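Asks: Just need the structure, nothing else, for what follows:
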Amino acid sequence: MAKAAILEQVGGLTIGEVELADPAPHEVLIDTKACGLCHSDLHFIDGAYPHPLPAIPGHEAAGVVRAVGSEVKTVKPGDHVVSCLSAFCGHCEFCVTGRMALCLGGDTRRAQTAAPRITRNGGEPVAQMLNLSAFAEQMLIHEHACVAIDKDMPLDRAAIIGCAVTTGAGAIFNACSVVPGETVAVIGCGGVGLATINAAKIAGAGKVIAIDPLAEKRQLAEVLGATHTVDAMADDAVEQVMKITGGGVHHAIEAVGRQASADLAVKVLRRGGTATILGMMPLDCKVGLGAMDLLSGKKLQGAIMGMNHFPVDLPRLVDFYMRGLLDLDTIIAERIPLEKINEGFEKMKQGTSARSVVVFD
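Replies: As a prediction, the model looks like this:
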């Protein structure tokens, strides 16, 4: 039996007990050690994005491998691992063309006819969210949803690499291929935005402009490498960016998931610039380029999970932390027990602090 935060109905989580099956040939059983609270979880908890219930959210996690299935090649019991929601099959068109983040991960899930990975009350199925369900003392996942990392890496910090940092840093290194000296604007300074700012600094961006309505978040952004900050709600926010950059940014990265911030990303581009949307926007939102934007060679792209290659990217990000390049300590605002998870999400709604991380003993 494992303790878990279960989404029974839209609105909040309840703590309950679940049972995890024995690992199938390609599955890994992990003792979860830490899991970050991500805004994407909140979209499911609040019902903005639908999901079969009951389910266990949580997808930004690190832990220690307890057991592996008979065919698992990539990790072994005792390994420290970070999980990733963009599990990849390894043989579809997206995987073999190096776009693993786009893999739909079909055969990384159990077949509909197979016994479920997670049950409760003697057999009632519990839906696994994003192939992980990490708000639980244990996870049972496909081997292609985790990667082994350096055992010297603190697991509470490793956890947030699994989503926020992979997404933010991946946008800089993979989706945007930022060239040293280029200017970057990051709109939204939550966990993903702060990681994006930190990665832009590592990549050698010439100017890194953090745009957020909250002064507290703008201060955090400066700690993580922002060279300039702009209040997103200022009437002249676009003009401020134009003035700082002499005509707009090469890359504008939206890290909130709001219509207004996505539109702002397009507005602050220079000729030939690229706007990259990372946030999960409401499902009825649309972002667009006008005729003059297109004639100016501007581009607009989505970048799911930063278009990561997580088996390669994640150990590198761990190495960046160990070498003092990646600042994960500033991104983590608090560490909480599983029982305080609803309070953690309430704090997220206020928007003033960075990442909260659930830590399991």
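
Asks: From now on I want contacts and neighbour counts done on CA atoms only, so please keep to that.
Replies: Noted.

Asks: thought Thr196 was touching Gly168?
Replies: Yes: Thr196 is in contact with Gly168 according to Cα atoms under 8 Å; the separation is 4.0 Å.

Asks: Compare neighbour counts for those two and give me the winner.
Replies: Between Thr196 and Gly168, counted using other Cα atoms under 10 Å, the more crowded position is Thr196 (37 against 33).

Asks: so that one, which of the three states?
Replies: helix (DSSP: H, G, I helix; E, B strand; the rest coil).

Asks: gap between the two ends of stretch 198-218?
Replies: 13 Å (Cα to Cα, to the nearest Å).

Asks: What segments of the stretch 201-350 of the chain are strands?
Replies: 207-211, 228-230, 249-254, 269-277, 299-302, 332-336 (DSSP state E, counting those that start in this stretch).

Asks: Just the angle for the third one relative to strand 207-211, thanks.
Replies: Computed with axes from the mean of the first three to the mean of the last three Cα atoms, to 10 degrees, the direction of strand 249-254 lies at 30 degrees from that of strand 207-211.

Asks: let's see this one next to it:
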Amino acid sequence: MIGHGFMGAAHSVGWRQAPAAFDLPDSVEMAVLVGRNAGSVSAAALKWGWAESATDWRAVIARDDIDIIDIVTPGDSHAEIAIAALDAGKHVLCEKPLANSVEEASAMDAAAQLAADRGVRSMVGFTYRRVPAVTLLRDLVASGAVGRVRQVRAAYRQDWLVDENEPLAWRLQKEHAGSGALGDIGAHIIDMAQFVTGLTVDSVSGLVETLVKERPLRVGGASAGSSLAGAVGAGSPLGDVTVDDLALFTGRLSSGALASFEATRFATGRKNQLTIEVSGDRGALAFDLEDLNSLQFHDRTAPDDRQGFTRILVTEPVHPYVSGWWPAGHLLGYEHGFSHQVKDFVEAVSWGLDPAPSFADGLRVQQVLDAVEQSSSHDSAWVAVNQPALLT
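Replies: Have a look, this model is predicted:
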């Protein structure tokens, strides 16, 4: 695994737990963790169960004993690492968003397609697909439970930037993160909307905004993209925030249905609330990450005395992924999605199948993100996804 920190910890839990929870077709060895700082990566490797640590990702990719490369670095290095790993014949799991630009994502997808011809697999880590309730939501929509999809409402709300003294970090600088709330959490709701409906977002009209344009730098002069050690003190110098804090956009789906999206880091009181609601002519389904073990289902065809949303507790062994864990009613958490991701990826690699979501799926999300930015820069005009011209 290349990179560590928050996502490194989450992925490490997935690699460690999946072989115990599921009967995988191959054994998994957590061989080496790679980071820039020898001391911190060594400590992380010891904490999360990696056999060794290293600071040179190129040397690790060249090793004959490494089969899979898991990329959890900031977005500005995804393309270089992934393409090098695929060219070296390594299977690649890459965190979302796939890249920082459509150009980088296109190059990654092209490399993945060439590698697939040699039996080398790749997948982008839209982990929320693997929350059992979200997978069940997809299955229910596909079975016709809501009928013809007419509208989708998706939002990802956080509040960690409400404090204007929150210091500048790599996620707030375009050269490292690509974009802000739009790419970081907006990518999730775009992928989820497409995943659960089986439709694509074909055109968008949107607005992105940077609400706080400068933030204090850490004492000691650490720059964004570094460990940012140290604290913010009185009179700390300010650095520019070069990404968005808030994105609001509407999308037209491939069926003609409409979708609304909100991605924000300024939703005061919302810590990590991802919601999606799919409305159809026969019913509706709704999911909230802050209640991730359940779905809300409305059956419009039910008798009048049984109308309204009902709760489905998604903890039965027949539900997606749940049979690997606990008895019914014993709840799963955020970390379990990463174990399910490992399960699906290892199975695909072992069985010679193309895993999903693919780099092509990641590219499609990147194209939607780019279209939203184009729309915002042209007074929220409608923009076709992957089309250079504005719609009239």
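
Asks: Work out the TM-score between the chains.
Replies: Overlay of the two chains. TM-score (TM-score structural alignment, normalised by the length of structure 1): 0.35; 214 aligned residues with a Cα RMSD of 6.7 Å.

Asks: before we move on, back to that, mind putting the strands of the stretch 201-350 of structure 1 into CSV with distance to Ala55 of structure 1 and mean neighbour count?
Replies: Below are those laid out as CSV (distance: least, Cα to Cα, whole Å; neighbours: other Cα atoms under 10 Å):
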stretch, distance to Ala55 of structure 1, mean neighbour count
strand 207-211, 35, 27
strand 228-230, 39, 20
strand 249-254, 29, 29
strand 269-277, 27, 24
strand 299-302, 27, 16
strand 332-336, 21, 16
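
Asks: residue contacts, Gln113 of structure 2?
Replies: Contact criterion Cα atoms under 8 Å, 6 or more residues apart in numbering gives no residues in contact with Gln113 of structure 2.

Asks: Tell me which helix or strand it sits in.
Replies: Using DSSP states H and E, Gln113 of structure 2 sits in helix 102-116.

Asks: Quick check: what element follows that helix along the chain?
Replies: Trace forward from helix 102-116 of structure 2 with DSSP H and E and the next one is strand 122-125.

Asks: who does that following strand touch, helix- and strand-wise?
Replies: strand 91-95, helix 359-377 (3 or more Cα pairs under 8 Å, 6 or more residues apart in numbering; DSSP states H and E).

Asks: counting contacts, what elements does the very next helix or strand once past it pack onto?
Replies: Downstream of strand 122-125 of structure 2, the first helix or strand assigned by DSSP H and E is helix 132-142. On a contact count with 3+ Cα pairs under 8 Å, 6+ apart, helix 132-142 of structure 2 meets helix 187-197, strand 283-288, strand 294-299.

Asks: cutoff 7 Å now
Replies: Helices and strands touching helix 132-142 of structure 2, by 3 or more Cα pairs under 7 Å, 6 or more residues apart in numbering; DSSP states H and E, are helix 187-197.

Asks: so what secondary structure elements neighbour the helix it packs on?
Replies: helix 132-142, strand 149-157, helix 359-377.

Asks: what about the residue lying closest to Trp57 of structure 2 once chain neighbours are set aside, how many neighbours?
Replies: In space, and not counting its chain neighbours, Trp57 of structure 2 is closest to Val34: 6.2 Å by Cα to Cα, 6 or more residues apart in numbering. Neighbour count for Val34 of structure 2, taken as other Cα under 10 Å: 25.

Asks: Relative to Ala79 of structure 2, how far out is Val34 of structure 2?
Replies: 17 Å.

Asks: do Ser339 of structure 2 as well
Replies: From Ser339 of structure 2 to Ala79 of structure 2 the distance is 24 Å (Cα to Cα).

Asks: Quick check: Ala159 of structure 1 touching Gly63?
Replies: No: between Ala159 of structure 1 and Gly63 no contact is recorded; they are 8.1 Å apart, counting by Cα atoms under 7 Å.

Asks: which residues do those two both contact?
Replies: Common neighbours of Ala159 of structure 1 and Gly63 (criterion: Cα atoms under 7 Å, 6 or more residues apart in numbering): Ala34, Val82.

Asks: rewinding a little: look up how far Ser53 of structure 2 lies from the residue nearest to Trp57 of structure 2.
Replies: For Val34 of structure 2, the distance to Ser53 of structure 2 - Cα to Cα - is 6 Å.
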